[in-house]
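S.K.: sharing a sequence plus its predicted fold:
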Amino acid sequence: MNWHDIFATRMSRMKASEIRELLKLLDQPDIISFAGGIPDPALFPVAAFQEAMTDALSPAKSSSALQYSVSEGYGPLRDWIVDQMASLGVPCTRDNVLITSGSQQALDYLGKLMLSPGDTALVAWPTYMGALGAFNAYEPNYDRLSPGGNRSAEDYAQAAADKGGRVKFAYASVDFANPTGETLNLRQRENILALADELDIAVIEDSAYQSLRYDGEAIPPMLALEIARKGSIEECRTLYCGSFSKTLAPGLRVGWVCGAASVISQLVLMKQAADLHSATLNQIAINTVARNVFEDHTAMLRRTYGARRDAMLAELEKHMPEGVSWNRPEGGMFVWLTLPKHMDGGDLLRASLETQRVAFVPGQAFFADRSGANTLRLAFSLAQDAQIEEGMKRLGEAIRAMM
């Protein structure tokens, strides 16, 4: 039987994640890897989760922890998120929050909710590879989101119409973005909101790295800015996607969407159809751990990851040849490196693995049009100082060998 003859057309848009493939390299002990943008497991609050799980599975509580639950999510956890969102300038209620299986599921649901084949999604150039993977299933076109405000709404609308659809949303990772580590300033955030109002589209605000700021002044989320202008979350078009994956534990797969109740109610229907609800036990454990250690734990992460960022930036200064540039992120897990124009990050990776045993992610994977061949992403969250020092030295040698 030829299965491809009966697969839906959307499958042609779904590709294997280049990062997921690169993560397999972590099993090779001689590889120095800056590929996976993942938390350091040595920093997980294991004791807090052991205690939370034991409590959740006690005779008095296990029947609830192991049972089916409501699709919206565990009530006390949603209450904690309501308080957290309020601290960010987003007053809301339980009705404005849906628990998802990581923020990745939230992106999938939002793509499913809004995209018809041929519609256009506005994304950064480059953007989060997982967002492209989530949206691709719904067969959209992509256009470059310009937060500088130097492109008119009419131009975006016409470009989408020329491709047979309309613009449906702008997707933006606003703080320490994956892959670039860049942060949108206040004016850029306001520009995106103004553009969305003109186009009458949604804004998907991906805030997976919100809590990982190491220096610089915090900037309000776009949802907070919009509420300040419009008075209520129910009047807003921004949908905020949060996650515990970068702060507490990615393996439990707990994230959330916060937005107007009219949108959340539609996402709940999708949740019911897809997996009924996120794992109850995991939500209960996350709620307990978040209430007990979140502030202290994230403060420790900021100190640790911030020091690793500083170490990587210092070693880049020492070892990168002339013609190579990189940014200096204020938080998150990534440094974005630009090679000379004639170089290809994919070719460099192959050479680096063979001769230097250093891994990273070629930047091309993060561009909707597969441009950006002379870029790459370096993740510092999982690397110790000695690995950063040796890895940047070896990477510099690999780059010199190709120049």
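M.R.: Happy to help now that I have it.
S.K.: CA atoms for contacts and neighbours, from now on please.
M.R.: Noted.
S.K.: so residue 98 is in which element?
M.R.: strand 97-100 (DSSP states H and E).
S.K.: check which helices and strands that strand sits against.
M.R.: helix 75-87, strand 255-258, helix 261-274 (3 or more C-alpha pairs under 8 Å, 6 or more residues apart in numbering; DSSP states H and E).
S.K.: highest average neighbour count across these?
M.R.: Between the helices and strands packed on strand 97-100, strand 255-258 has the highest mean count of neighbours, a mean of 26, where neighbours are mean count of other C-alpha atoms under 10 Å.
S.K.: centroid residue for the chain?
M.R.: residue 208 (5.1 Å; C-alpha atoms, centre = their mean).
S.K.: returning to what we had before: so what touches the strand holding residue 98?
M.R.: 71-74, 78, 81-82, 106, 253-259, 261, 264, 267-268, 271, 277-278 (C-alpha atoms under 8 Å, 6 or more residues apart in numbering).
S.K.: which residues in the stretch 51-200 of the chain form helices?
M.R.: Secondary structure of the stretch 51-200 of the chain (DSSP state H, counting those that start in this stretch): helices at 62-65, 75-87, 102-114, 129-136, 153-162, 186-199.
S.K.: and the last one, which residues are buried?
M.R.: The neighbour-count criterion (16 or more other C-alpha atoms under 10 Å) identifies 188-193, 195-196, 199 as the buried residues of helix 186-199.
S.K.: re the thing from before, for residue 21, which of the helices of the stretch 51-200 of the chain is the nearest?
M.R.: Closest approach to residue 21 among those (C-alpha to C-alpha): helix 129-136, 13.1 Å.
S.K.: quick check: angle from the closest one to helix 102-114?
M.R.: Between helix 129-136 and helix 102-114, the angle comes out at 30 degrees (axes from the mean of the first three to the mean of the last three C-alpha atoms, to 10 degrees).
S.K.: contact partners of helix 129-136?
M.R.: Contacts for helix 129-136 (C-alpha under 8 Å, 6+ apart): 10, 13-15, 17, 104, 107-108, 111-112, 115, 365-368.
S.K.: cool, stretch 116-126 as well?
M.R.: Outside stretch 116-126, the residues touching it (C-alpha under 8 Å, 6+ apart) are 138-146, 160, 163-172, 179-180, 363, 366-368, 372.
S.K.: got another one to weigh against that:
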Amino acid sequence: MLDWEAIYATRAKRMGASEIRELLKLLDQPDIISFAGGIPDPALFPAADFQKAYSDILGSSEAGQALQYSVSEGYPRLREWIVQRMNARGINADIGNIFITSGSQQALDYLGKLLLSPGDTALVQWPTYLGALQAFNAYEPRYDRLDLSRNTAPEDYANAASEAGSRVKFAYLSADFANPTGECLTPMEREKLLDIADALDIAVIEDAAYRALRYDGERQQTLLAMDCARSGGIENTRTLYCGSFSKTLSPGLRVGWVCAARPVIRRLVLAKQAADLHSPTINQMAVARVAEAGFDAQAEKIIAVYRERRDAMLDSLARHMPDGVSWTRPQGGMFVWVTLPEHIDSAALLKESLKEAKVAFVPGNAFFADGSGKNHLRLSFSCSAPAAIDEGMRRLGALIGSELAAAA
């Protein structure tokens, strides 16, 4: 029998299973209250709108185009709609600055492939999105902690990379409602990030997957819009904006995009030609029609529901969590980040929770590039009704309380 391990590329050792993907299997177990999957509520999908869109497309003269090979850049009508949205956000883009991907996750993979050589440094937050680490890991980088709340000088990042025989290539983060913390960068932190990127002469990958899901607070400028204003236009920017329809219209259709300067878009197109030629044309056509007909109304609908669930989770945490436990208070997105006393390992707590409390969550260490953060956990409120949220927090709070009492 062939020894597969002996012939795998070195990058294969950096590929690990997603803890979140594994936990999603629990959604099918009726006795488990799951706050694990950061997924939208399927009851809120505009299914009737998509049914009409697909029917109209396949019943029209566009059917052949919808079922045929297409250009790697993406369906022009959809790209034009995205251009209008980006322009409204202060980003002077045109269709040549837009590239369609199979979800923003594919964008992260392509950007890792494009920017990272083995040993290069990526700056990421501690914690950061697990899917980004998985996408980048295949290209064998080293990671350094991007902490905009500290006075870390740009040369400190450069020197740390140099001492490891590396160079910094990009900073990756979500400026709005980050996964897993739900937190946003302040305007000052956004400016600081761009200052660091300018000083190091590196790219900035802005993951905007949750930006449309704001429930309260003042909307902030995107990093790309700020970069455009600072640099004089999108062709002079270093920010790569990754957008998605997964959290608003449908994750299953796998439609995302990158908005960036043309030289980067041209390289991304080459990566897609080599990987999968193009994203499914019919899906792009359907998303374009549904977005044109009522994207804002769809966003308002889901925001109202998710705001209620966010409020229910924050209220339940306040009532049921024991002293010594703290959490974030997000203004949008899908997540609350919980910090436990340092001696509690959330991975061990999860095993106990699934057995005793029948509550699922994601252990915090999955979101740290160095595997730290064991006393944190992520809760998602997007798919649970307020009553289920309250019951889940009651059970989880009681379990954590018993852990604390046992350690006292």
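M.R.: Everything's here; your move. Computed from a prediction, not measured in an experiment: that's the story for all the values here.
S.K.: thinking again about what came up before, now the strand holding residue 98 of structure 1 on structure 2. Mean distance?
M.R.: Superposing on structure 2 places strand 97-100 of structure 1 at an average distance of 0.3 Å from its equivalents, by mean C-alpha distance after the TM-score superposition for structure 1.
S.K.: ok, longest helix in structure 1?
M.R.: helix 280-319 (DSSP state H).
S.K.: that one vs structure 2, mean deviation?
M.R.: Helix 280-319 of structure 1 versus its aligned partner: 0.4 Å mean (mean C-alpha distance after the TM-score superposition for structure 1).
S.K.: chain center to that helix, what's the gap?
M.R.: Relative to its parent chain, helix 280-319 of structure 1 has a centroid offset of 15 Å by C-alpha atoms, centre = their mean, to the nearest Å.
S.K.: hang on, the earlier thing: redo the buried residues of helix 186-199 of structure 1 as CSV? Include distance to residue 236 of structure 1.
M.R.: Listed next are the buried residues of helix 186-199 of structure 1 as CSV, based on distance: C-alpha to C-alpha, whole Å:
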residue, distance to residue 236 of structure 1
188, 18
189, 14
190, 13
191, 15
192, 13
193, 10
195, 14
196, 11
199, 14
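S.K.: which of these lies closest to residue 6 of structure 1?
M.R.: Of those, the one sitting nearest to residue 6 of structure 1 (C-alpha to C-alpha) turns out to be residue 199, at 36.9 Å.
S.K.: wait, what's in contact with residue 350 of structure 2?
M.R.: Contacts of residue 350 of structure 2 (C-alpha under 8 Å, 6+ apart): 359-363.
S.K.: same thing with residue 236 of structure 2?
M.R.: 228, 261.
S.K.: quick one on the thing from earlier: with respect to residue 312 of structure 1, which of the helices and strands packed on strand 97-100 of structure 1 lies nearest?
M.R.: Counting by C-alpha to C-alpha, residue 312 of structure 1 lies closest to strand 255-258 out of those; the figure is 29.1 Å.
S.K.: so the closest one matches what in structure 2?
M.R.: Aligning strand 255-258 of structure 1 against structure 2 (TM-score structural alignment) gives residues 256-259.
S.K.: what's the average distance of the matching stretch to structure 1?
M.R.: So stretch 256-259 of structure 2 averages 0.2 Å relative to structure 1 (mean C-alpha distance after the TM-score superposition for structure 1).
S.K.: got the contact list for the nearest residue in space to residue 92 of structure 1 that is not next to it in sequence?
M.R.: Leaving aside its chain neighbours, residue 92 of structure 1 sits nearest to residue 82 (6.1 Å; criterion: C-alpha to C-alpha, 6 or more residues apart in numbering). Contact partners of residue 82 of structure 1, counting by C-alpha under 8 Å, 6+ apart, are 91-94, 97.
S.K.: what does residue 311 of structure 1 give?
M.R.: Residue 311 of structure 1 makes contact with 385, 388-389, according to C-alpha under 8 Å, 6+ apart.
S.K.: could you check how far the residue lying closest to residue 154 of structure 2 once chain neighbours are set aside is from residue 234 of structure 2?
M.R.: Excluding the flanking residues, the one nearest residue 154 of structure 2 by C-alpha to C-alpha, 6+ apart is residue 196, at 5.4 Å. In this view, residue 196 of structure 2 and residue 234 of structure 2 are 19 Å apart by C-alpha to C-alpha, to the nearest Å.
S.K.: from residue 72 of structure 1, how far out is residue 265 of structure 1?
M.R.: 9 Å.
S.K.: show me whatever sits in contact with both of those two.
M.R.: By C-alpha under 8 Å, 6+ apart, no residue touches both residue 265 of structure 1 and residue 72.
S.K.: about what we covered before: out of the contacts of helix 129-136 of structure 1, who has the most neighbours?
M.R.: Neighbour counts for these, by other C-alpha atoms under 10 Å, peak at residue 366, which reaches 28 neighbours.
S.K.: quick check: the gap between it and residue 128 of structure 1.
M.R.: Applying C-alpha to C-alpha to residue 366 of structure 1 and residue 128 of structure 1 gives a distance of 6 Å.
S.K.: okay, and the common contacts of the two?
M.R.: In contact with both residue 366 of structure 1 and residue 128: residue 179, using C-alpha under 8 Å, 6+ apart.
S.K.: circling back: give me the mean deviation of the helix or strand following the longest helix of structure 1 from structure 2.
M.R.: Note on helix 280-319 of structure 1: by DSSP H and E, the next helix or strand toward the C-terminus is strand 325-326. Here strand 325-326 of structure 1, set against structure 2 after superposition, deviates by a mean of 0.4 Å using mean C-alpha distance after the TM-score superposition for structure 1.
S.K.: hang on, the earlier thing: from the contacts of residue 311 of structure 1, which land in helices?
M.R.: Going by DSSP H, the helices hold 385, 388-389 from the contacts of residue 311 of structure 1.
S.K.: by neighbours, which of those wins?
M.R.: residue 388 (24 neighbours).
S.K.: run through the residues that contact it.
M.R.: 311-312, 315, 380.
S.K.: would you turn those into TSV with distance to residue 22 of structure 1?
M.R.: As requested, the contacts of residue 388 of structure 1 are exported to TSV (distance: C-alpha to C-alpha, whole Å):
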residue	distance to residue 22 of structure 1
311	23
312	20
315	23
380	15
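S.K.: farthest-separated two in these?
M.R.: Taking C-alpha to C-alpha, no two of the contacts of residue 388 of structure 1 sit farther apart than 315 and 380, at 11.7 Å.
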